[in-house]
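Trainee: I'd like to go over a predicted model; first the sequence, then the structure.
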Amino acid sequence: MTLLTDLTFRLRARAHPDAPPCACPTRTLADRPDATVVRHAGAVAKAHAPGTPPEGLVPRLRTAAHLPEILLAPLTATPVPLHDRLVTFWPYGTPVDPDAPDEAPWEAAGALLARLHRATPPGPLPPMRGPAKAARAVVRLEGRPHPAIAPVRRAWERLPAWARGEAPMPDGGLCHGDLHLGQLVRTADGWRLIDVDDLGTGVQAWDLARPAAWYACGLLPPEEWHRFLTAYRDADGPALGGHTDPWAALDVVARALTVQTAARAIAKSRAEGRALDEVEEAVVDACGRMSAS
């Protein structure tokens, strides 16, 4: 069987442990090299990226189970091996509707993030994987010429070593590691954060970096940025360190996420054999301004 076929079979059995599988359809929610996600009835199965170490994933699952009021709790405590991948099972939650930007739950995102940052995990966790993922995005640009690469590399080189994944992060607390609106789902109990693959300890401001970068690049309207930031502050989020000016804490991490986004945009446009679109041009142009400042 292929991974997708076998994953579907396992999920249907997990969704109906005490009865024959129902006739409801099984949907593939994602099928990428780094993750395959399938839904059946009220359950979801995720095949994590190849090479995901169980010693990193298991404590992340344990943390999600320990904080069910913040993170979506898994249906099983340990991952299951399948086709040289690790598989986890989750309850289904309704994702944010990308076609309804006016209804985006920025307040829920900010409040949940603040609660996560103030939470104590049930045991040791690996470092948050944000800087390592940004570094991988930049590495993928090597050996493939593109006119937009030079300003992205210059902006990357101006970042501190920890933000490039080349040195340990400064001490910090619990972090999600890859926060954006696609990481929220609505359940019967309200909004929850999902995707624990990058969860860990480190610089908590990284979790605010993507919305901050979008705002700085002109891709996130000011009112939405302020809704998110105000909700985070109102819930006593600690990442801003008490600064009146949030950019004292956010400047480095927002620059890092801008570079990561630009590197991914270049790689995607090159793979698809097309020019950069308007949004991709905006983040590359931001890297040019960052490298000149």
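Mentor: Great, that's in hand.
Trainee: from here on, contacts and neighbour counts on C-alpha atoms
Mentor: Fine.
Trainee: hang on, isn't T201 packed against M169?
Mentor: No: using Cα atoms under 8 Å, T201 is not in contact with M169, being 9.0 Å away.
Trainee: ok, the two, which is more surrounded?
Mentor: T201 (23 against 17; other Cα atoms under 10 Å).
Trainee: list the helices and strands the helix or strand containing that one packs on?
Mentor: Secondary structure assignment for T201, by DSSP states H and E: strand 200-202. Strand 200-202 sits against strand 173-175, with contacts defined as 3 or more Cα pairs under 8 Å, 6 or more residues apart in numbering; DSSP states H and E.
Trainee: chain center to the strand it packs on, what's the gap?
Mentor: 14 Å (Cα atoms, centre = their mean, to the nearest Å).
Trainee: how about stretch 243-250?
Mentor: Chain-centre distance of stretch 243-250: 22 Å, with Cα atoms, centre = their mean.
Trainee: mind listing what's buried in it?
Mentor: By neighbour count on 16 or more other Cα atoms under 10 Å, the buried set for stretch 243-250 is A249, L250.
Trainee: ok, second structure coming up, stack it against the first:
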Amino acid sequence: MLEEALRRYPDARDWIAGRLGEGCQCALLNDGEVNRSYLLEGAGERLVLRARWAPEAPHGVDAAVERQVLRLIDGADFAPETLLHGEGVWIYRYIEGEVPDGMAVRAPEMLEQIGALLRAVHDIKAPDLPSQYLPQVLAAMEERVARTLERLGGDPVLRAGIERLRPKVAPAIEAWRAGSSLCHNDPHAGNLVRAPAGWKWLDWEYANRGSTLLDSVYFCQQHSLTYEQSAIFLAAAGCGDAPDEEIHLMRLLAEYTDAMWTVLLPNPQPRQEG
């Protein structure tokens, strides 16, 4: 299994052999759309190898950008301890902990903790990271909002509310275009580990610079947070006290972040309602 994982990464294979020994144990941890993660054990150590296996990475996944991101987060409390990173491969120390349940993260104290963790990511400035796929994302977003307005045509109250908030969307998107903060861009419970030393964010392949609001919105959307829960999370993430109008704006922006994945994923699946 290890040979299969490292066929494209001989330098990493040599590094692992030197660190863990030739007879190290290897087990598949996760089989994702872009990367596969393996647990490596040997010489008294437990490491995680995450290797790119997809022949073509989807838009938004750029190995050079990912390496820049891993350098930026190296040593950060919210990230795993990086031991080796190269183009398409990342080795970090295994984190003893639990992946939280998607429902459990709705508890107020957990929303505050995870929001603060995302804020720590956003505190890192990364003005030089490129956003090469942004034009495609923006075009998809505009189309999605137009479809949303069409779908709400029979509800004058909802339509009026969205039309009132729509002028605020452009500045929010421009903040993404001009944003200099590091954003995870895939923040949800499945990419978190709760360890004794604190929470850690995993899976940084979509990370880039951007809008802290949209990064935070994505978490709210993924976990179907109520307005009250969203307000707690957004405040902890550094997005302000989130008055009611901003919460409604967040719901509209959720359409935008949803559209982002129609661009980033090669074969997006329809989102399940409920």
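Mentor: Ah, there it is. None of the values given here were measured: they were computed from a predicted structure.
Trainee: most centrally placed residue in structure 1?
Mentor: Central residue of structure 1 (Cα atoms, centre = their mean): D178, 2.5 Å from the mean position.
Trainee: spit out the contact partners of the aligned partner of it in structure 2.
Mentor: Using TM-score structural alignment as the criterion, D178 of structure 1 maps onto D186 of structure 2. Residues counted as contacts of D186 of structure 2 (Cα atoms under 8 Å, 6 or more residues apart in numbering) are W204, Y206, A207, D215, Y218, F219.
Trainee: element containing D186 of structure 2, please.
Mentor: Short version, using DSSP H and E: D186 of structure 2 is in no helix or strand.
Trainee: wait, T262 of structure 2 touches P270, no?
Mentor: No: with contact defined as Cα under 8 Å, T262 of structure 2 does not reach P270; the gap is 9.6 Å.
Trainee: comparing these two, which shows the higher neighbour count?
Mentor: T262 (19 against 7).
Trainee: for the more buried one, what are its contacts?
Mentor: Applying Cα under 8 Å, 6+ apart, the residues near T262 of structure 2 are A140, P268.
Trainee: mind listing the strands for the stretch 1-150 of structure 1?
Mentor: For the stretch 1-150 of structure 1, the strands defined by DSSP state E, counting those that start in this stretch cover 26-32, 35-40, 43-47, 80-82, 85-91, 94-95.
Trainee: out of those strands, which is the most enclosed?
Mentor: Most buried of these by mean neighbour count (mean count of other Cα atoms under 10 Å) is strand 43-47; its value is a mean of 25.
Trainee: that strand to strand 35-40, inter-axis angle?
Mentor: Angle, strand 43-47 of structure 1 to strand 35-40, by axes from the mean of the first three to the mean of the last three Cα atoms, to 10 degrees: 160 degrees.
Trainee: strand 43-47 of structure 1 vs structure 2, average distance?
Mentor: Compared with structure 2 after fitting, strand 43-47 of structure 1 deviates on average by 1.6 Å (mean Cα distance after the TM-score superposition for structure 1).
Trainee: same for that strand, what does it pack against?
Mentor: Using 3+ Cα pairs under 8 Å, 6+ apart: strand 43-47 of structure 1 touches helix 3-15, strand 35-40, strand 85-91.
Trainee: okay if I get those as TSV plus distance to L72 of structure 1?
Mentor: Compiled in TSV, those are given as follows (distance: least, Cα to Cα, whole Å):
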stretch	distance to L72 of structure 1
helix 3-15	17
strand 35-40	15
strand 85-91	8
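Trainee: quick one: which of the ones you listed is nearest L219 of structure 1?
Mentor: Minimum separation from L219 of structure 1 across those (Cα to Cα) falls at strand 35-40, 26.6 Å.
Trainee: how far off centre is the closest one?
Mentor: With Cα atoms, centre = their mean, you get 17 Å for strand 35-40 of structure 1.
Trainee: and that strand, what does it pack against?
Mentor: Against strand 35-40 of structure 1 (3+ Cα pairs under 8 Å, 6+ apart) you get helix 3-15, strand 26-32, strand 43-47.
Trainee: after superposing, tell me the mean distance of the longest one to structure 2.
Mentor: When structure 2 is superposed, helix 3-15 of structure 1 averages 6.4 Å from its matched positions, counting by mean Cα distance after the TM-score superposition for structure 1.
Trainee: what about A104 of structure 2, neighbour count?
Mentor: The number of residues packed around A104 of structure 2, counting by other Cα under 10 Å, is 12.
Trainee: so who does it touch?
Mentor: Counting by Cα under 8 Å, 6+ apart, A104 of structure 2 has contacts M110.
Trainee: counterpart of it in structure 1?
Mentor: With TM-score structural alignment as the criterion, A104 of structure 2 matches P101.
Trainee: settle this for me: P211 of structure 1 is touching L220, isn't it.
Mentor: Yes: with contacts counted by Cα under 8 Å, P211 of structure 1 reaches L220, the gap being 7.1 Å.
Trainee: between these two, who's got more neighbours?
Mentor: P211 (22 against 14).
Trainee: my read is that one is in a strand, agree?
Mentor: No: checked against DSSP: H, G, I helix; E, B strand; the rest coil, P211 of structure 1 lies outside a strand; its state is helix.
Trainee: how close does G179 of structure 2 sit to R50 of structure 2?
Mentor: Distance, G179 of structure 2 to R50 of structure 2, by Cα to Cα, to the nearest Å: 28 Å.
Trainee: meant to ask about N208 of structure 2, not that
Mentor: For N208 of structure 2, the distance to R50 of structure 2 - Cα to Cα - is 19 Å.
Trainee: same question for E142 of structure 2.
Mentor: Distance of E142 of structure 2 to R50 of structure 2, computed by Cα to Cα: 34 Å.
Trainee: what of M103 of structure 2?
Mentor: Following Cα to Cα, the distance that separates M103 of structure 2 from R50 of structure 2 is 27 Å.
Trainee: same thing with A189 of structure 2?
Mentor: Relative to R50 of structure 2, and taking Cα to Cα, A189 of structure 2 is found at 19 Å.
Trainee: over to Q113 of structure 2?
Mentor: Q113 of structure 2 is 26 Å from R50 of structure 2, by Cα to Cα.
Trainee: and I114 of structure 2, by the same measure?
Mentor: Distance from I114 of structure 2 to R50 of structure 2, by Cα to Cα: 24 Å.
Trainee: give me the nearest residue to A213 of structure 1, chain neighbours excluded.
Mentor: What sits nearest to A213 of structure 1 in space, not counting adjacent residues and going by Cα to Cα, 6 or more residues apart in numbering, is A254, at 4.7 Å.
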